[in-house]
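Participant: fold the following for me, if possible:
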Amino acid sequence: MLYLLLKPLHFTFRLRSATARSMSCATAASTQRMFQLKHDPLTGKSEWVVIEEEENDARENQTTPHLATTSYLDMLNDARRNRAFRQAIDKTVTKPCHVLDIGAGTGLLSLMAARAMGPSGTVTACESYLPMVKSMRKVLRANDMDGKKIRIINKRSDELKVGFDMPSRADVLVSEILDSELLGEGLIPSLQHAYDNLLVENPLTVPYRATIYSQLVECTYLWEMHDLFSKESKASDGIHLVLPSGVAGFSKKQQFAMHCDGIEEEIKVLSEPFEVFDFDFWRRPDSFRETEMHVKAINAGTVHAIISWWLLQLDSEGTIFYSTAPKWIPCPSELTSSSILSSNWCDHWKQSVWFGPSSGLPVFKDEEVHLHAVHNETSISYEFRNSQQKKKEVAAYGKDFCTQIFNLSPERNALYGDSGWRCLMLNAIEKALCHREHSLCLVADDSIFLTIAIAHLSKTSHVIPLFPGLGKRRASQYLQMVAEANNYTMDRIEILNKKEDLQSKDSLKKIDLLVAEPFYYGNDSVLPWQNLRFWKERTTVFDSILSKDVVIMPCKGLLKVCAMYLPDFWRSRCCLTEIEGFDHSVVNTTLGACGGLENSPFLPFFVWQCGETKILSEMSTIMEFDFSKPMNPCSGKAEIEFTESGMCHGFVLWMDWVMDVDNNTILSTGPDKRYWKQAVKLLNKPVEVKSGTTEMEAFFDPSDGELTIQHAMLK
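Facilitator: Now for the predicted structure:
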C-alpha cells in the first residue's frame, strides 16, 4: 500500500505570520539557492535577495528570524496534536508501503509513518520551502533516517508527477492542512488535487473527518471590534469615520482567528453548540456547499458574534480526536475517556470569530435564529435570515451599513471607536495646533483618524497625509466620502503620490506639524519599536522641510518593560527534545526556541491572548526616544523591581507614546491593553522570583531597527 502525508499546496499559508518570506526553486532536493524577501519596517521597503546554498549552510546554527515568527515551533510543541497523529498513523500504517508526505516540514509525520510500517517500505517527503527542507535533513540525520527510508523532494504538491516524483498513486492519505478556520491553508484544493492525481480510488485517510461547530454569543468586546458606527454615534467629538449612508466600511466579511478563552468571563452564550459542516477526508471534497440552520436561543440577549471551532476525528473507528473548542465547551460524553482532548494552550490553532450584524441581533429565550452558512474552497461565511415578522427588527438591528474600503483589523476598529483613545488623540492635536494659523500639517503614517481630526479641528490648516500603506486612490476616495460629515473640504487635503514629492515642491512652505499615531497599514505583526518608521523618515526625508519650531506628535517614545509569568506561552516556544520518540533538538536554534539556548528572539503577540499570564514587576522605562532630534543609536538601563512572587518566564516590552511636550498626554500600549501587540522576550529557563530586582540594558540600532537587551541574573 502507498501512503500520503499531505500539507499545503502553497507553502505561504503556513508562513502568513512571518515578517520575511522565502521562495524556493521548485526543481529538486539539490536546489542550490533560494530567494528571500527582506522587509525593512523602518523604511517600508522590501527586496528579494538571493541566498546561495553555501551561505545558507553557514547560517544554519543561527536563529532564522522569519522562521522564529511562524507557527512551526508552536505546532511541534503541541503534545496533543503530535500524540493524536502518531496514534492514528500507527493504527493506519500497519505494513510496508510507499508513503508520500507533502509539505513535510521537519519530517515528523514522515518519521512516524516510516516507523509504523516496519523495516521495509519507503517515504517520499515533499516540501516546497527550502529552509524547512534543510531543517528536515538535519532531523532525519539526527534520527538515522537520512538517505534510507525517507527521500526529500523540494517541490510543491501540485507539481508532483506520478511515475516521476513518486512511483505510483497512494493508497492512504494522511494530512494536516488545517488552520484555525480549517480551510484557510488550502485543504479543499489540496485534497482535490491529491484525489485527482495522487491517490487511488477509495483511499484510507488520517484524519478521517473534521466537523465545524459554532455557537451564538453576546460579548461587548467582540461587538466593539466590529460595530464602529454604533460606537462612533455615541461619541461627542464630531469625528465621523463611518456614515449611516453606506460610506466607508473597514471590516471585511471573514472569520478572524482569536483566543476566545481570554474573554471567557465577558461572553454570554446564547445557544448550544451546533454543527455546521462535515468535511470527509476519505472522499474528494466539493468546492462549494451551503446549509440552512435553525438555532434555538437558550438565553435572551443580543447576538454579537458566532464563535466556531472544529473537532478532528483522526481514525475511521472514532477513537482518536482533537478539538480546538474553547474551554467553556464541555467534552462530549462519548469522548471523556480520550486523553487526547486534555487541554493545553497552543497558538497555531485558535477559535474563529464571525461578527454578527453591525448593532447585534436581539433574541429571546427559546427563539429560533435562522442561519445560512456557505463554504467555498478556502473559507466559511454566515448570514442571518429571519422570519417575515422579524424583518423590521432585522432592518433596525441587523443591517451592515458600510461598504468596505479598507480592511482594517478588528483591533483597530475597536480602537477607533474607543472614546478614551479618541479623547486623548484629540486633546493632543488641539494642543499641537494651538495658536497656529494657516499651519502645514504632515500625517506621516496611515492614520485616517488624525487626517480627519486635523482637518475638522482647524479650518485654516493644510493637511498632507502620506498613507504609505493605504495608498492615494483609496484614501482620496474615502476622505472625499466623509468630508461633508466632518466639516472640511478636500482643497485643504493633499495626498502625494510618494513622500519624496514633498522635497520636489518648490512652493511648499515649511511643515509646522508632523504627526503619527503611529500606525502603518499591513504592519500588524511588527515589534513595537518597528513603528518608529515616522522617526526614520523625519530624519532622512522630512528634516530639510521642517520649520524651526515644528511640533512633532508623538514627541517622545518610552520603551517600557515588565517581567511576566507566561507558562503557556513559554511551553509553546520552548526547546524541542524528543517528539513521540524522534529527536528534534537540531532545529531549536533555527526555529528560535527558548530554553538552553544563548538567545531567543523577540516575538510580537497580544499578551492578553497568551494563555495564563501574570505581571510580576513594576512597569519600568528602559529607553527614551526623542523625536524632536534626528534618529540616532540609543541605549538605556532599567532596574526592574518585582512586586509579585511567582515563576518568571520572560519580559514583555512595549511603547508608551508621549504626545505633548508637557508629558501630560501619554498613550500606553502595554500588556494590559488589547489593541496592540507587545514584544515578548522569553528566558532560556524560567526563574522563581519572590522580591528584589533585576537590571536590564537595551541598545537600539537605527540602521536596521534591531533592539538588543541584556539583563543580569534575576535576584
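Participant: only C-alpha atoms from now on, for both contacts and neighbour counts.
Facilitator: Fine.
Participant: OK, contacts around the closest residue to E181 other than its chain neighbours?
Facilitator: Beyond its immediate neighbours in the sequence, the residue positioned closest to E181 (CA to CA, 6 or more residues apart in numbering) is S352, lying 5.9 Å away. S352 makes contacts with 180-181, 255-258, 307-309, as judged by CA atoms under 8 Å, 6 or more residues apart in numbering.
Participant: what's the closest of the residues you listed to D57?
Facilitator: The nearest member of these to D57, counting by CA to CA, is S180 at 33.5 Å.
Participant: quick one more, to check against the first:
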Amino acid sequence: MRCHLQTLIRIISVVRTPAGGKHPSSKATSRTMSTQSTGVMFQLKVNPVSGNTEWVVIEEEEVNDVSREPMLATTSYLDMLNDSPRNKAYRAAIDKTVSKHSHVLDIGSGTGLLSMMAARAMGDDDSSSSKGTVTACESYMPMVKLMKKVLRANNMNHKIRVINKRSDELEVGVDIASRADVLVSEILDSELLGEGLIPTLQHAHDKLLVENYQTVPYRATTYGQLVESKNLWKLHDLFNNEANVADKIHLVPKGKESILQVKPQQFAMHCDALGEEIRLLSEPFKIFEFDFWKRPDSHGETQVHIKATNDGTVHAVISWWVLQLDEEGKIFYSTSPKWITSPLPNSGSLSSYSGTRDWCDHWKQCVWFTKGKGLPVCKDEDVCMDATHTDISISYEFTAQSSTSKVDHHELSSQDSHITLSPERIAVYGDKHWRLSMLKAINHALKGKESPLCVIADDSVFLSVAVAHASKASRVISLFPGLGDKGFQYLQAVADDNGYSMDRVQVINKRKQLTMNDTHQNKVDLFIAEPFYFGAEGMLPWHGLQFWSKRTMLDSMLSEDVCIMPCKGILKACAMSLPDLWRSRRALENIEGFDHTMVNTTLGACGSSSENPLFPFFIWQCGEIKKLSDTYTIMEFDFLKPLSSCHGTTKVEFTKAGVCHGFALWIDWVMDSSTDIVMSTGPDQRYWKQGMKLLAEPLKIIPGTCSTVIEAHFDSSSGELSVNNIDRL
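Facilitator: Below you'll find the model as predicted:
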C-alpha cells in the first residue's frame, strides 16, 4: 500500500481520498510535499503538546541523507514489503503475464518492486529492437528518491523509467511513448476501494492502456459473514449502552440517537483478535466482484440473500477480499480471517493459496456495524442484505433496517449538531466503569465550591455535559480545540435533556489564548480534561500532554485552590513478546530476488539503526502477544506545576520466559490522587492505542537472569518523547 497520486501521508485522522487518490495505511505525525523544479521539500510537523503545526523546509540533500530521522517510519511500506505471501503471489502472476515485448505500466510503484519483477520477466535479451519497457508511476517524492536507490542497487535503473506524477496526470506521447498493454498495480486498502482503485482503473482504461490489456492482479472479490459480538456492539451503539447506566447523563438522548455516532463505513480491524468473542451467524457469502481488466463502474448495487446458521443477533458484517492475480485462476491472495480455510468459499483448496496467512497490518478485515441493538435472526432464516459501492467505499443495509437508516443518513447530513466519533471513543463514552470514575472525580472536585468556573481543556463532550449537570451553579467554558462550533451546537442540542441552561455554558475555540475578559474577570476553579483530542485517536498516548501545555498558558488565570484534573500523568512500560508485529517491521534484505537493504533506515526497520522509532498501535490487535514483565513506572508528569522537560529511568526485570521484541508504553492519567482515581490507557484497555518501542533484535528471556534499563526524556519545547533501551544485563 504505497502513497500514490495526489494524497500525501496522513497526519491525524483517516481522510477518504478523492477520485484517483491513494494514501498509506498507517497514520503519521507529518506529511510532505515537494516542488520538483527546486528539489526543496516541505514537511508538515505536528507538535503533540501545543497541537500546532508548521511547515519545515527540507533541502534535497537532507532527504537523501540516510542518517537523518526516518521520514517514512510511521507508514505501512515496511509491513507491506515484509508480506512474503503477497510478494510471492505478485511475482508468480507477473512472471506468467509479462513477456519480453510487453509495455508495462506500474501505478503507485513504491520501492519499484513490481516494476523490477516485470523487467526481470522480460528477460535480459537486449538485442531486439522491439524489447519491452516498464514505466513506474509514483507521485510521492520521498518514495521516488528511495525507489531510484533501489533500482540502482539492483542494476535496474536503465530498464525502468520512473515518472514522478499522479497516474491521472500522465499523457501518452508526453510522459509515455504509447499506451501500455500490461498494468501492474497494488492500490488496495483493507476495504479494497478506499485508495482510489476505481477512478484509477477508469482513467488508465480510458487514457493509458491498449484495448485488450492484461492486468496483475486480474480480479478482486469481496466476501462477508454475519457475526454476533457484544464487544463490536459496544463500539457503535452508544444510545443503548448508555441506557444501562444510571448516572442521568444523556450524551445521546432519546430521539437524538445519532447525535453522537460512528461514521457509517467499514472499519479496518484485526478480527482474529476477536475470535473467541465472535459467534458466526452465517457461512461466508460473496458480495462484489471487480475485474481489473475492464473499465469498472463508479456505482454498483447488489442484493445478497444469506441463510442464518444460528439463532442470534447480527451485530456486524465482517468482510474481506480475495485477489485473483492471474487470468487462469491459479494464484490467489486473501485478507480473510484465519477461520476461513479457503480463499473461495465452498470451493476446493488451491495450490497457490495458504489458509495460514501471515499476520500483517497493511491489510486487515473490515467491520460494518448493524444499527442499534442489531438484527435478530433465527436459524435457517433468509436474511436480505443490500450492498452498495461507490468510487471509494462499500456499504450495507438490511431490509428490516433500511427505512430507519435513510432517516439517520438524512439527519446526519442536515444537522450541524451531529458529531462523528471513532468506534473506540463511542465505546469509552458507553463504558459504565469509566463514566462512574469520571463522575466521582468531578463531584469530588466540585465539593464545597459554590459557583465554580470550570474550563474543559480538551474535546470531551462528556466532561462538558457532566460538569454542567453536576453543578447547577457552575459556569462551564469548553475550549473544544478540535470540535469547535460543532461542539457548541451539540451542547446546545442536549442541554434540556441534561438539566442545564446554555447561559451557563460557553465554547471558546480560537487560536489566541483564553483571557480574563472571556471569564468576566473570574479565575478558574476547575481545569479538567480526559484528555481527549478530536481526530487525534491515532496518535501516541502522550499526545494528551497538550492538556499540560494549555494549563501552563493559563497559569495566571487559575485560582489559588484550583483543582486540576488529571493532576498527574504516569509514563508506564511493560516488556512484551510481539513476534508478529516485530516480523512485520524487521529489516528487509532480499525480496523475491531484489535487494532492499538500502530502504531500512528510511522506513525505520528493526535493526537498521541504533534506535527504532516509536509508533502507536492497539496491542490487543498485534497478533501473538505475551507480557514478559510487570508494569514499571518510567517517569511522572506533574500537572499541578507548569510544563517542563523531564527525564526518567527504570530497571525492568523479566518475570516470564519467552522472546522479548520490545516494550509497550502508555500513560496512566491520575484524575484525583486523594481518591486514587486513575484512568489507564495501558494494554489491558482496548480503546486506547499504546506506544510501541521495538528492539533492534529480539532478546531471549530466562527469568531471573536478565534485565534491562529504559530511559525516557520529554522535551517540553518540541513535545517529543524519546525512549531508549540503554542497558541489557
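Participant: inside strands: which ones of the contacts of S352 of the first structure?
Facilitator: Assignment to strands by DSSP state E places the following of these there: 256-258, 307-309.
Participant: give me the buried entries from those residues.
Facilitator: With burial judged by 16 or more other CA atoms under 10 Å, the buried subset of these is 256-258, 307-309.
Participant: before we move on, the earlier item: what lines up with the residue nearest to E181 of the first structure in the second structure?
Facilitator: Using TM-score structural alignment as the criterion, S352 of the first structure maps onto C366 of the second structure.
Participant: mean distance, the helix or strand encompassing that match to its aligned residues in the first structure?
Facilitator: Here C366 of the second structure sits within strand 365-369, counting by DSSP states H and E. By mean CA distance after the TM-score superposition for the first structure, the fitted strand 365-369 of the second structure averages 0.5 Å away from its aligned residues in the first structure.
Participant: now that strand, how far from the centre of its chain.
Facilitator: In terms of CA atoms, centre = their mean, to the nearest Å, the gap separating the centre of strand 365-369 of the second structure from the centre of its chain is 14 Å.
Participant: whereabouts in the first structure does the helix or strand following that strand align?
Facilitator: Tracing the chain C-terminally past strand 365-369 of the second structure and defining elements by DSSP H and E, one meets strand 375-377 next. Mapped onto the first structure using TM-score structural alignment, strand 375-377 of the second structure spans residues 361-363.
Participant: now stretch 214-231 of the second structure
Facilitator: The aligned range for stretch 214-231 of the second structure is 204-221, by TM-score structural alignment.
Participant: buried sites along that stretch?
Facilitator: In stretch 204-221 of the first structure, counting by 16+ other CA under 10 Å, buried: 204-219.
Participant: helix, strand or coil for the equivalent of A575 of the second structure over in the first structure?
Facilitator: Aligned counterpart of A575 of the second structure in the first structure: A563 (TM-score structural alignment). Secondary structure, DSSP: H, G, I helix; E, B strand; the rest coil: A563 of the first structure is strand.
Participant: A563 of the first structure: neighbour count?
Facilitator: Number of residues near A563 of the first structure (other CA atoms under 10 Å) recorded here: 28.
Participant: what's the answer for K379 of the second structure, then?
Facilitator: 13.
Participant: so where do the strands sit in the stretch 201-350 of the first structure?
Facilitator: Using DSSP state E, counting those that start in this stretch, the strands of the stretch 201-350 of the first structure run over residues 209-218, 256-258, 268-269, 274-280, 289-296, 301-303, 305-313, 321-323.
Participant: would you format the ones you listed as JSON lines with distance to Y520 of the first structure included?
Facilitator: Output for the strands of the stretch 201-350 of the first structure, formatted as JSON lines (distance: least, CA to CA, whole Å):
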{"stretch": "strand 209-218", "distance to Y520 of the first structure": "31"}
{"stretch": "strand 256-258", "distance to Y520 of the first structure": "20"}
{"stretch": "strand 268-269", "distance to Y520 of the first structure": "34"}
{"stretch": "strand 274-280", "distance to Y520 of the first structure": "37"}
{"stretch": "strand 289-296", "distance to Y520 of the first structure": "37"}
{"stretch": "strand 301-303", "distance to Y520 of the first structure": "32"}
{"stretch": "strand 305-313", "distance to Y520 of the first structure": "27"}
{"stretch": "strand 321-323", "distance to Y520 of the first structure": "35"}
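Participant: how about those, which one is nearest S617 of the first structure?
Facilitator: Comparing those under CA to CA, the one sitting nearest is strand 256-258, at 27.2 Å.
Participant: which ones are touching K685 of the first structure?
Facilitator: Applying CA under 8 Å, 6+ apart, the residues contacting K685 of the first structure are 594-596, 649.
Participant: if I line the two up, what does it land on in the second structure?
Facilitator: Aligned partner of K685 of the first structure by TM-score structural alignment: E697.
Participant: also H649 of the first structure?
Facilitator: For H649 of the first structure, the residue aligned by TM-score structural alignment is H661.
Participant: which helix or strand contains that match?
Facilitator: Assigned by DSSP H and E, H661 of the second structure belongs to strand 658-672.
Participant: the next helix or strand after that strand packs against which elements?
Facilitator: Per DSSP H and E, the first helix or strand lying C-terminal to strand 658-672 of the second structure is strand 677-680. Applying 3 or more CA pairs under 8 Å, 6 or more residues apart in numbering; DSSP states H and E, we find strand 677-680 of the second structure packed against helix 432-446, strand 658-672.
Participant: what packs against the last one?
Facilitator: Using 3+ CA pairs under 8 Å, 6+ apart as the contact test, the elements touching strand 658-672 of the second structure are helix 432-446, strand 558-565, strand 568-577, strand 677-680, strand 690-701.
Participant: mean per-residue distance, it versus the first structure.
Facilitator: Looks like 0.5 Å for strand 658-672 of the second structure (mean CA distance after the TM-score superposition for the first structure).
Participant: and the angle for that strand with strand 568-577?
Facilitator: Orientation of strand 658-672 of the second structure against strand 568-577 (axes from the mean of the first three to the mean of the last three CA atoms, to 10 degrees) gives an angle of 160 degrees.
Participant: strand 658-672 of the second structure versus strand 690-701: what angle between them?
Facilitator: Using the same axes, to 10 degrees: strand 658-672 of the second structure against strand 690-701 is 140 degrees.
Participant: give me the angle between strand 658-672 of the second structure and strand 558-565.
Facilitator: Using the same axes, to 10 degrees: strand 658-672 of the second structure against strand 558-565 is 140 degrees.
Participant: cool, and the first one?
Facilitator: For helix 432-446 of the second structure against strand 558-565, the angle by the same axes, to 10 degrees is 160 degrees.
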